[in-house]
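Chemist: Provided below are the primary sequence and the corresponding predicted coordinates.
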Amino acid sequence: MPINLDDLGNFDNLEDLNKILEKRMKEHNSIAAPGFDGLSPERMAALQTSFPENHPKSPLVKNYLKPMELAQCPLLMQLRFLMEKLRGGKEIKLTRTGALPTAVVKELYEQGHLKNYWIENGYSKVNREGEIMEVLITRLLLEISSLAKKRNHKLSLTRKGEKIIDDGNAILDELLQILLYKFNWGYFDGYESENIGQVIPGFSIYLIKKYGDEERSSKFYAQKYFEAFPHLRGNKNDFNCYKSRTFSRYFKFLGLVKIPDKTLFDEEMMVAKTPFCDLLFSLQNK
């Protein structure tokens, strides 16, 4: 819906004209926009520019959690496991390709936070980091973050990492920033678009928070996402791209969604939110 420009020809004073234009623009931006699932442009903008930091106009509020609540985030727990191995100036010597050594890969996977389908069903074994996406992404995110550094094929904590190592909420804040905005969501796939899913990922979290009480198909969420961002749609594989990145990988790794195993590889995978999703995020109706 365009901004109302009626009755603007009666202003002789440019200052008065600018004031009324500014007023109408604010009114326009505060009204729910078509395709935004009830959100106004200014609330969508808050998701784009501020999330996961809390903003008065954002539809989502990220909550401070207790240690037992934070333990429900698998990717956070894996990140903290690696950080613990680096506590106090310790290092992990990486392979020539920059990967975690097999012993650390096995130790991390055996923590049981994230399970690999192929390993759990006997098609593969825990061996090299590059064969286990759930392990590889943990090391990649730690390297990209401000919590660790890699020098001479050795991984160690930064001063910031040492400082906040016991603060799970601070580490989660860093994890969300890195995963949502700095890590390339297309890293693990060959889909044409690098942007699908990663353009305003907070909107997808808003959708799963709003509608995830019951199982719904991934297509339900993909349709709403592409209604909001139609410029991202280019071919028939875009729904699968959104499903794979948003639900099969990153929201699942964060512990925000649960997916029945029987629909894991279905074109219309079934998705519901987890209790952890409700703990971490609240809807804000302002």
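Modeler: Sure thing, it's come through.
Chemist: For the rest of this, base every contact and every neighbour count on C-alpha atoms.
Modeler: Will do.
Chemist: Next SSE downstream of the helix or strand harbouring Asp173?
Modeler: Here Asp173 is covered by helix 168-177, with elements defined by DSSP states H and E. Of the helices and strands lying after helix 168-177 in sequence (DSSP H and E), the nearest is helix 201-211.
Chemist: From the contact counts, what lies against that following helix?
Modeler: Secondary-structure packing of helix 201-211 (3 or more Cα pairs under 8 Å, 6 or more residues apart in numbering; DSSP states H and E): helix 41-49, helix 218-228, strand 270-273, strand 281-283.
Chemist: Pull the number of nearby residues for Asn235.
Modeler: Look at Asn235: counted by other Cα atoms under 10 Å, it has 9 neighbours.
Chemist: SS state for it?
Modeler: The three-state assignment at Asn235 reads coil, by DSSP: H, G, I helix; E, B strand; the rest coil.
Chemist: Would you quantify the distance from it to Tyr191?
Modeler: To Tyr191, Asn235 is 10 Å away according to Cα to Cα, to the nearest Å.
Chemist: List the contacts of stretch 112-123.
Modeler: For stretch 112-123, the external contacting residues (Cα atoms under 8 Å, 6 or more residues apart in numbering) are 74-75, 77-78, 109, 124-126, 132-134, 253.
Chemist: Show me those that map onto helices.
Modeler: Assigned to helices by DSSP state H, the following of the contacts of stretch 112-123 qualify: 74-75, 77-78, 109, 133-134, 253.
Chemist: Got another one to weigh against that:
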Amino acid sequence: MKIPDDIETNILLRNNTPMDDFLGISPTEIHHLLYDTFSDKSPIQFRDDIDDKTLDQIPLFRIAEEFLKIIQRDKQIKLTPLGALPKKAMVELYDKRFLLDEHIESGLIKLWKEDDCISIKSARLTTELAGLVRKANGKLTLTKTGTKLLETNNRLQIFKQFFQAFTDKFLWSFNDGYPEQPIGQLAWAFSVIMLDKFGDQPQTVDFYADKYLKAFPKFITFFRHEYSTPEQQFFRCYGIRTFDRFFLWFGFVTVDKQKKYLDLDTDKFKRTD
């Protein structure tokens, strides 16, 4: 059945009309942003001028890169009986001080096991999802792709594979006790667009969380009235996943701390170059 020309025209107009709730992004662009984020038609693209200086300022990538180099140097890493990185590897990676853990730095906990530092654990798991590391028989080894990219010092391709795996495959909910629904991770690129649009001025997490919720209102239904309101829980969940463990981990923002520790209620974030 052929759709009448006037109806087809109206559909095209609607799908390509900027929407206020999506900050002027059209439904068609949102579709690409959600389901084909890195395609030519998506509003989000990798920059052409990503150089070593830029890569050096991405903390989680630096952890992943050093992790790959450890495997390259030692040929393999033998995991603990529980399938985690051994303490020796954890300490070597943490001592690079790419991402400091507040609890470790304050002395509240000591770095004994992989679960003591979620940034290192997240980086390790993401390298596997990115096809750079292979786990078999309780050991981690480099894949053929990982080996080739390291030998040719192709840092940019390692970063792209790592970043895409972190945003599309690694479950952000794995690191917290909030609902397993992809709050923050779904349409992470929309948050990047918001940061590009508003990040020149310091803003609190709530500023962005409110706009994200307006664009994706169904996420509030996954929170119930318990220890705080659904809105407060949503804002906290979005803040931890998007700002604490994505934007900061990838060097997208700097934070103006109001207290000794990161406080998502009061701290203000500003985008980096």
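Modeler: Done, it's in. This is a predicted model, so every value here is computed, not measured.
Chemist: Let me know the closest of the contacts of stretch 112-123 of structure 1 to Ile165 of structure 1.
Modeler: Ile165 of structure 1 has its nearest neighbour among the contacts of stretch 112-123 of structure 1 in Met77, at 11.9 Å by Cα to Cα.
Chemist: my guess is that closest one meets Ala71, correct?
Modeler: Yes. Contact criterion Cα atoms under 8 Å: Met77 of structure 1 and Ala71 qualify, at 6.3 Å.
Chemist: Aligned counterpart of Pro42 of structure 1 in structure 2, please.
Modeler: Just so we're on the same page, residue 42 of structure 1 is Glu rather than Pro. Matched by TM-score structural alignment, Glu42 of structure 1 corresponds to Thr28 in structure 2.
Chemist: which residues does that match contact?
Modeler: Counted by Cα under 8 Å, 6+ apart, Thr28 of structure 2 has contacts 15-16.
Chemist: still on that earlier bit, which one's more surrounded, Met77 and Ala71 of structure 1?
Modeler: Met77 (23 against 16).
Chemist: show me the contacts for the more buried one.
Modeler: 71, 113.
Chemist: That one maps to what in structure 2?
Modeler: In structure 2, the residue paired with Met77 of structure 1 is Arg62, using TM-score structural alignment.
Chemist: where's the residue most central in space within structure 1 relative to Glu42 of structure 1, distance?
Modeler: By Cα atoms, centre = their mean, the mean C-alpha position of structure 1 lies nearest to Leu180, the distance being 4.2 Å. Distance, Leu180 of structure 1 to Glu42 of structure 1, using Cα to Cα: 20 Å.
Chemist: now Gly202 of structure 1
Modeler: To Glu42 of structure 1, Gly202 of structure 1 is 14 Å away according to Cα to Cα.
Chemist: SS state for the residue nearest to Ile92 of structure 1 when sequence neighbours are not counted?
Modeler: Nearest residue to Ile92 of structure 1 in three dimensions, chain neighbours excluded: Leu155, at 5.1 Å (Cα to Cα, 6 or more residues apart in numbering). Here Leu155 of structure 1 is recorded as strand under three-state DSSP.
Chemist: sorry, back to before: buried members of the ones in helices among the contacts of stretch 112-123 of structure 1 into ChimeraX, please.
Modeler: Of these, the buried ones can be selected in ChimeraX as follows, counting by 16 or more other Cα atoms under 10 Å:
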select :74,75,77,78,109,134,253
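Chemist: Looking at the ones in helices among the contacts of stretch 112-123 of structure 1, which two lie furthest apart in space?
Modeler: Spatially, the most separated pair among those is Met77 and Met133, at 15.6 Å (Cα to Cα).
Chemist: and stretch 207-215 of structure 2, which stretch of structure 1?
Modeler: So stretch 207-215 of structure 2 sits over residues 220-228 in structure 1, by TM-score structural alignment.
Chemist: check contacts around the counterpart of Lys197 of structure 2 in structure 1.
Modeler: In structure 1, the residue equivalent to Lys197 of structure 2 is Lys210, according to TM-score structural alignment. By Cα under 8 Å, 6+ apart, the contact set of Lys210 of structure 1 is Leu283.
Chemist: Need the counterpart of Asn16 of structure 2 in structure 1.
Modeler: That one, Asn16 of structure 2, aligns with Ser30 by TM-score structural alignment.
Chemist: what's the spacing between that match and Val104 of structure 1?
Modeler: Per Cα to Cα, Ser30 of structure 1 is found 51 Å from Val104 of structure 1.
Chemist: Counting neighbours, what do you get for the counterpart of Lys149 of structure 1 in structure 2?
Modeler: The alignment partner of Lys149 of structure 1 in structure 2, by TM-score structural alignment, is Arg134. Look at Arg134 of structure 2: counted by other Cα under 10 Å, it has 17 neighbours.
Chemist: pretty sure Arg134 of structure 2 contacts Thr145?
Modeler: No. Look at Arg134 of structure 2 against Thr145 with Cα under 8 Å: they stay out of range, at 10.4 Å.
Chemist: give the contact list for Ile31 of structure 1.
Modeler: 39-41.
Chemist: if you set the cut-off to 6 Å instead, what comes out?
Modeler: Ser40 (Cα atoms under 6 Å, 6 or more residues apart in numbering).
Chemist: Same question for Leu34 of structure 2.
Modeler: The contact partners of Leu34 of structure 2, taken as Cα under 6 Å, 6+ apart, are Ala187.
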